[in-house]
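**Student:** Sharing a sequence plus its predicted fold:
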Amino acid sequence: MAHTCRGTINLATTHFDTENTCVIVLSSGARTYHLKASSEAERQQWMSALGLAKAKAMRMMSSHSDDSGDDDDDETASLTDKSGLPLAIQTLSAKLDELGACHELLGKHGAALQRSLAELDGLRAPPDGGDKLRAVSERATLFRITSNAMINACRDFLGAAEAHSRRWQRALQYEQEQRVRLEETIEQLAKQHNSLERAFRGSASTRSSGPSFEGNLLTPEGEDSEEDEDTEYFDAMEDAESFITVITEAKDDRKAEGGPGPDPVEWTSADNSSEVPKAPPHIKRRARIPDKPNYSLNLWSIMKTCIGRELSKIPMPVNFNEPLSMLQRLTEDLEYHQLLDRAVHCASAVEQMCLVAAFSVSSYSTTVHRIAKPFNPMLGETFELDRLEDMGLRSLCEQVSHHPPSAAHHVFSKHGWTLWQEITISSKFRGKYLSIMPLGAIHLEFQASGNHYVWRKSTSTVHNIIVGKLWIDQTGDIEIVNHRTKDHCQLKFLPYSYFSKEVARKVTGVVSDGHGKAHYVLSGSWDERMECAKVVQSSPGSPGLEGRQKTVYQTLPAKLLWKKYPLPENAENMYYFSELALTLNEQEEGVAPTDSRLRPDQRLMERGHWDQANVEKQRLEEKQRSSRRRRLEACSRGCGSDEEKEADVYTPLWFEKRLDPLTGEMACIYKGGYWEAKERQDWRMCPDIF
């Protein structure tokens, strides 16, 4: 036992004794235990087992006494235990100790057997012979049991030694090859570094560029002859519960041989415009907002009466909010729109699916530090993002329902894609955590190819609501389907666990065509980056712990699809907003009077006036309730609940309900007219909600 508790005894300092043929007495200091066996043979077996346990306890005590006990040694031991080689050595050492204990017991029982045989030879009277013969028989049985245990321990030790010997040989060979490959890579990087320095000094003018969003998707020209069939397979690396990837490296000597091979695997996109720095926008966007005030608030005093209720129906002060509305948070999904701009030029549908999958994951990267909730939009509230000049797109959101809260979103890009969605937020407060379930399908269509992708968002969970530091996790599966080609991508968001060996916030996935053949394996984390690796070959693997068979994918080295932008300076004092989020609530001329930028309580909170913002928030909520009562009173229907009546009475301004032919659900689709009204500055149809 690592910690003493009632009913334990330290075997290392325990003395074993026998009162009669079937009783065992364990004594350690002032504590004594009396054990009784059913027979003499059983008692001898228990004595052997207790002897082995005592030997093990004494070895553990001696090993602990040799330790220095400082933290550095503990940290070193914990790091060592994580590697396979020390664990194998520890296993072999334990087996060797078992062999030593068995050898000691074997000697004791052999001596006892010899004494019994000597006594048997000295017998004179036949009546005494029966008891002595039984004693000899029992000791012989015990000797046989101990011998068998020693033989089994020897067999296990030999098998483990042979298995680990082969593994060490493979590991040593692999490490030697990796070292040679690493040295060659470092030499090549040093040469490239020197050439870049010379080019930089000789350049007449230099340009500064922002962080690349997808890294190097194109295969370098110098690697064409390296990626062929004659590849080397290394140990498997488990990426998810359903499949295993085996990374395939190219041999360096293939280039010298000049042997023929298949065509190199590369992205077929010919457009590199995203890698060229864009011209500065005509409108200078803001790069910071006022710092967040330090207000203290008792969270439990407000939340204790809200367990099990819908979050949108709980009157919450602005202290729990961030100065953005849910419509603006929905628009933040477009931060990495360059992924879709690049996907337009992909000739292969499965390659395009990889970029679409990376885009779907990138929308969660802004949530890792964003523990505050956005403002619940007012019914009829809108938000526009008119960034044709610098981002090449126009986005419009409208709150089309209040109970349940639902927002419709439509995006048009001049680069050749359109995205639309209607998201209904369903949330429940469970006491320790808050679950946020976005309902509704997301549609993405590329005009040139006609590829139409549909997927749904995963579940977000806010942990440590009452005690501890708040943190957010994304869990569940996302399936992206191309309804034109029937290609699909299955993404799995692994739940975070403190005891898991997996990378935090891990995401894995497989891109398959309409026939079910896997083409790419995706891996990464939803808060940092996503990579893809082309599948060379797939085969069924061995069953896992739960009996499910895993598929083994042999892949080429992974290539970067997407990487998160770094947060702005002082982001921790600005609600951890990204560069795009800092500009969303910036005041602009010509927007609709229902735009979120004009919401007074949200503007007051952004400026740090939280008390005035709470008063203004109550005024707006009361104004919205009054408008709802007037709509219900004007409704002539006499049946149905209030929410059903409101759904029948209220009509969105820029969106309309239609049947989605792909999902079979009713959804709000953009019907047009907003950008024309903005050009005319004709907002007479807009309701007064602020």
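**Tutor:** Right, received. Where do you want to start? Bear in mind the structure is a predicted one, so any value in this text is a computation, not a measurement. Numbering: from 1, shown residues only.
**Student:** CA atoms for contacts and neighbours, from now on please.
**Tutor:** Will do.
**Student:** Make sure Gly608 is indeed in a helix.
**Tutor:** No - assigned with DSSP: H, G, I helix; E, B strand; the rest coil, Gly608 falls outside any helix and is coil.
**Student:** ok, it touching Asn294?
**Tutor:** No - assessed by Cα atoms under 8 Å, Gly608 is found out of contact with Asn294, at 9.6 Å.
**Student:** These two - which one has more neighbours?
**Tutor:** Neighbour comparison, Gly608 and Asn294: the larger count goes to Gly608, with 17 against 9 (by other Cα atoms under 10 Å).
**Student:** Which secondary structure state does the closest residue in space to the more buried one that isn't next to it in sequence sit in?
**Tutor:** In space, and not counting its chain neighbours, Gly608 is closest to Pro293: 6.1 Å by Cα to Cα, 6 or more residues apart in numbering. Under three-state DSSP, the three-state class of Pro293 is coil.
**Student:** Tally up the residues packed near the nearest residue to Val591 once chain neighbours are set aside, please.
**Tutor:** Nearest non-adjacent residue to Val591, counting by Cα to Cα, 6+ apart: Lys678, 6.9 Å away. For Lys678, the neighbour count with other Cα under 10 Å is 13.
**Student:** Can you verify Lys678 is assigned to a helix?
**Tutor:** Yes - per three-state DSSP, Lys678 lies within a helix segment.
**Student:** can you tell me which residues contact it?
**Tutor:** Lys678 sits next to 590-592 when contact means Cα atoms under 8 Å, 6 or more residues apart in numbering.
**Student:** Filter those down to just the buried residues.
**Tutor:** Buried members of these, scored by 16 or more other Cα atoms under 10 Å, are 591-592.
**Student:** rewinding a little: how close does the residue nearest to Gly608 get to Met316?
**Tutor:** Relative to Met316, Pro293 is positioned 18 Å away (Cα to Cα, to the nearest Å).
**Student:** here comes the other one, which I'd like you to weigh against the first:
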Amino acid sequence: MSEPKTPTSTPAGDTYKGWVFKWTNYIKGYQRRWFVLSNGLLSYYRTQAEMGHTCRGTINLATASIAVDDTCNFVISNGGAQTYHLKASCEVERQRWITALELAKAKAVRMQAESDDSGDDFPQNSPSAPPGQCSATQSSEVQSTLRTLGSKVDDLSTCNDLIVKHGSALQRSLSELDNLRLTGEATDKIRQVTERATLFRITSNAMINACRDFMTLAQAHSKRWQKALQAERDQRVRLEETLEQLAKQHNHLERAFKSNASTDSNGSATAKGEGSDEDDDHEFFDAMEEAPEYITVPADPHYHKRSSSNVSGFNTEFPPDDPSLDEQPLSINPESPQSLELEPVRKRRTKIPDKPNYSINLWSIMKNCIGKELSKIPMPVNFNEPISMLQRLSEDLEYYELLDRAAKCQSSLEQLCYVAAFSVSSYSTTVHRTGKPFNPLLGETYELDRRRESGYRSLCEQVRGGYRSLCEQVSHHPPAAAHHVISDRGWTLRQEIAVASKFRGKYLSIMPLGTIHAIFEKTQNHYTWKKVTTTVHNIIVGKLWIDQSGEIDVVNHKTGDRCHLKFAPYSYFSRDVARKVTGVAMDKDGKAHYILSGTWDEKMDFSRVMQSTRGENGTEGRQKTVYQTLKAKELWRKNPLPEGAETMYFFTKLALTLNEPEDGVAPTDSRRRPDQRLMEEGQWDEANAEKQRLEEKQRSVRREREREAASQRTTSESEEAVDEDSITDPAQKSTYHDDYRAQWFERTEDPVTGEFTHIYNGGYWEAKEKGSWESCPEIY
């Protein structure tokens, strides 16, 4: 479910539609519904997809009353049984609806009055009629309609003659019965029937006369109707031409503005400062409905006028929205022999084999596994997706451009917002991904080299903007992977993630353990955060769906800045949008500077805080903080899935390329894993057999390594060794057992967090350049 969107039309338009919360009952409370205002009628549906077949209710605004309850609530009632108690997402949104409803009501009342008074109303053009329809066609349609009406009136006249004829015969028969000598009761019955027959004949005559009057009136005004239709057509053509001219002028002004901004280094800031005054009265901010800790409201207009100045001691300008972040374009000197030697960008694949439709009894596998860790459950590939956990970890770089933009920020607090958005964006790829990644083998690696993905490169210079990523499985029990990314734009990302999971019967909880680090070379800002809990619901019965819940603290260890993000868990009774994420970016003193809002599967926005005050008491007696904010800016938006993604495990464009075969990678790379490759190709039976072989080979290698380590320890060394029960770090205990050492990462104490973690010790990319992989273990 998506968050409420801004209605798709202006209040002055004929059609206005959007999401509004409607009161249903005391159990469900307010529920989100899709409302459509058109032709003086307000209709609503549960979803936009219902518009074509199922309308849940309609109110005619011509006879309806519109009342405002408070800042966000309003009521629409027609005086009868239909009453809608509605709630907008914010006060500005409510005012838009009120304006649209009042205009539509006034128009509906005026049209109804004109229709009742004169009968000379002019029909509106059909929305589906082509704008270039000629007047001759319209005239012929009117004449055809009049002829049809005339024939129907003739039919009614014939029916009237028959009714008069048979009615007279009926009255004669009744008169004859009245002359007979009957009892008093029979006489009363005959008289009653005679009266009803007379009334029936009078009513029929009145109906025929009304139809004849209508026909006469239609013929008298047919020419006037034709002139009105032609006038409407001409006006539509003039409006279309005017809109086309305005669009051309707008496009021309936009190009001129961009041209001036590119040639004048101070032009963009000056233009932005001058243009911001034009929208002072229209800037608004979506209030976060029933936020547990704070409320946001639009800031005073004078704050907007000063938004380009240094209000709080740092730059308030947001980074540009231009996706191209290169400070200077890559130039090629034709006189340089080295620059002429260009290597083209590799074309990545956009499709993988469709997922086969294999059925399996899930309960037969899972019924004996309740309470166990997911890594200890022998799972067939039928529940997997054809990528490993190392590749899934590399998918966190789907929106690496956020870190590119963060590297360009002059303000550490703005940079914090982009890093926070990056921490949220990694969950957008999981919304439909219910498949389980392959558990990596110990020593398995995965590289992702994207330094040559954005253009050509010369032999003497790499194209700016790429990155290199390396993952390695550094522990098997508990499973842990180390990840290191270095970017040409001046940032480094590293993390060690160990996954703890529990199967609870109805749902599966996945708790990532470990800290993520983002370091920016220019400012030396060092950010850390942890991941939230992922829950997979309906494991046994029903359709699988995924939810993210918990809290994230993104901390800048250099400045003390902090961004607190809250992932709201899904609740059936909640009135909030699903998958909602809210956050506050604060400095070291706890002062809020930015408000973040959005959803982890769609987009994130942020807005500058101009003023904060303590508001009314909220739940549990706590006071809510009211933030006055500027207009929201978009931080991040999810990329659309590729065509046919539902048959390709709902992979993103990046995920489709992760398992693509590539020359020159290490022999331990996940691309070379045979069971994973067989599954991607649709050979699931062969993949299951190969998966069992690899897991058994890994167990035998582990047992041999433990035996060798035990034989090398002397009796005295064993007595002086640390007691195993005193080791609290699971990864350190695993190392104590078999003395395994990672190939490309070294386990050490992190100087910032004090945690023991694996940090890249170098050598991989140099080994790739030389093609020297002798030190790599044979794991496949």
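**Tutor:** That came through, no problem. Since this is a predicted model, take the numbers as computed values, not measurements.
**Student:** rewinding a little: in structure 2, what residue corresponds to the residue nearest to Gly608 of structure 1?
**Tutor:** Matched to structure 2 by TM-score structural alignment, Pro293 of structure 1 sits across from Pro356.
**Student:** Could you do Lys492 of structure 1 as well?
**Tutor:** Applying TM-score structural alignment, one finds that Lys492 of structure 1 aligns to Lys566 in structure 2.
**Student:** Repeat that for Cys306 of structure 1.
**Tutor:** Aligning on TM-score structural alignment places Cys306 of structure 1 opposite Cys369 in structure 2.
**Student:** and its match, what does it touch?
**Tutor:** Applying Cα under 8 Å, 6+ apart, we find Cys369 of structure 2 in contact with 377, 503.
**Student:** The match of Lys492 of structure 1 in helix, strand or coil?
**Tutor:** In three-state terms, and counting by three-state DSSP, Lys566 of structure 2 is strand.
**Student:** Also Tyr572 of structure 2?
**Tutor:** Counting by three-state DSSP, the backbone at Tyr572 of structure 2 sits in coil.
**Student:** what separates it from Ala578 of structure 2, distance-wise?
**Tutor:** Relative to Ala578 of structure 2, and taking Cα to Cα, Tyr572 of structure 2 is found at 10 Å.
**Student:** Neighbour count: those two, which is higher?
**Tutor:** Under the criterion of other Cα under 10 Å, the comparison of Tyr572 of structure 2 against Ala578 puts Ala578 first, with 20 against 8.
**Student:** Over which residues of structure 1 does the top helix by length along structure 2 lie when aligned?
**Tutor:** The longest helix of structure 2 (DSSP state H) is helix 135-179. Per TM-score structural alignment, helix 135-179 of structure 2 has no counterpart in structure 1.
**Student:** Helix or strand: which one has the nearest residue to Thr350 of structure 2 once chain neighbours are set aside?
**Tutor:** Excluding the flanking residues, the one nearest Thr350 of structure 2 by Cα to Cα, 6+ apart is Leu656, at 6.2 Å. Counting by DSSP states H and E, the element that carries Leu656 of structure 2 is helix 653-658.
**Student:** Return the set of buried residues in that helix.
**Tutor:** 653-658.
**Student:** mean shift between that helix and structure 1?
**Tutor:** In the superposition against structure 1, helix 653-658 of structure 2 averages 0.5 Å from its aligned positions (mean Cα distance after the TM-score superposition for structure 1).
**Student:** how far away is Asp131 of structure 1 from Leu120 of structure 1?
**Tutor:** Relative to Leu120 of structure 1, Asp131 of structure 1 is positioned 10 Å away (Cα to Cα).
**Student:** Looking at the two, which one has more neighbours?
**Tutor:** Leu120 (18 against 11).
**Student:** in what helix or strand does that one lie?
**Tutor:** Element membership of Leu120 of structure 1 [criterion: DSSP H and E] is helix 84-121.
**Student:** Can you show me the helices along structure 1?
**Tutor:** Taking DSSP H as the test, the helices found in structure 1 are 40-66, 71-81, 84-121, 126-202, 254-257, 299-303, 326-331, 338-343, 349-362, 579-584, 600-606, 610-634, 642-649, 674-680.
**Student:** Output the ones you listed in a markdown table, with distance to Leu659 of structure 1 appended to each entry.
**Tutor:** Shown next, in a markdown table, are these (distance: least, Cα to Cα, whole Å):
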| stretch | distance to Leu659 of structure 1 |
| --- | --- |
| helix 40-66 | 70 |
| helix 71-81 | 57 |
| helix 84-121 | 57 |
| helix 126-202 | 56 |
| helix 254-257 | 57 |
| helix 299-303 | 38 |
| helix 326-331 | 22 |
| helix 338-343 | 26 |
| helix 349-362 | 24 |
| helix 579-584 | 31 |
| helix 600-606 | 34 |
| helix 610-634 | 25 |
| helix 642-649 | 16 |
| helix 674-680 | 22 |
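**Student:** Can you tell me which of these is nearest to Gly222 of structure 1?
**Tutor:** Gly222 of structure 1 sits nearest to helix 254-257 of all the helices of structure 1, at 9.7 Å, using Cα to Cα.
**Student:** which residues make contact with the closest one from outside it?
**Tutor:** Contacts of helix 254-257 of structure 1 (Cα under 8 Å, 6+ apart): 225-226.
**Student:** Which positions within that helix qualify as buried?
**Tutor:** Neighbour-count burial for helix 254-257 of structure 1, with 16+ other Cα under 10 Å as criterion, is recorded at Arg254.
**Student:** how far does it sit from the chain's center?
**Tutor:** Mean-position distance between helix 254-257 of structure 1 and its chain equals 40 Å (Cα atoms, centre = their mean, to the nearest Å).
**Student:** what do you get for stretch 198-207 of structure 2?
**Tutor:** 63 Å.
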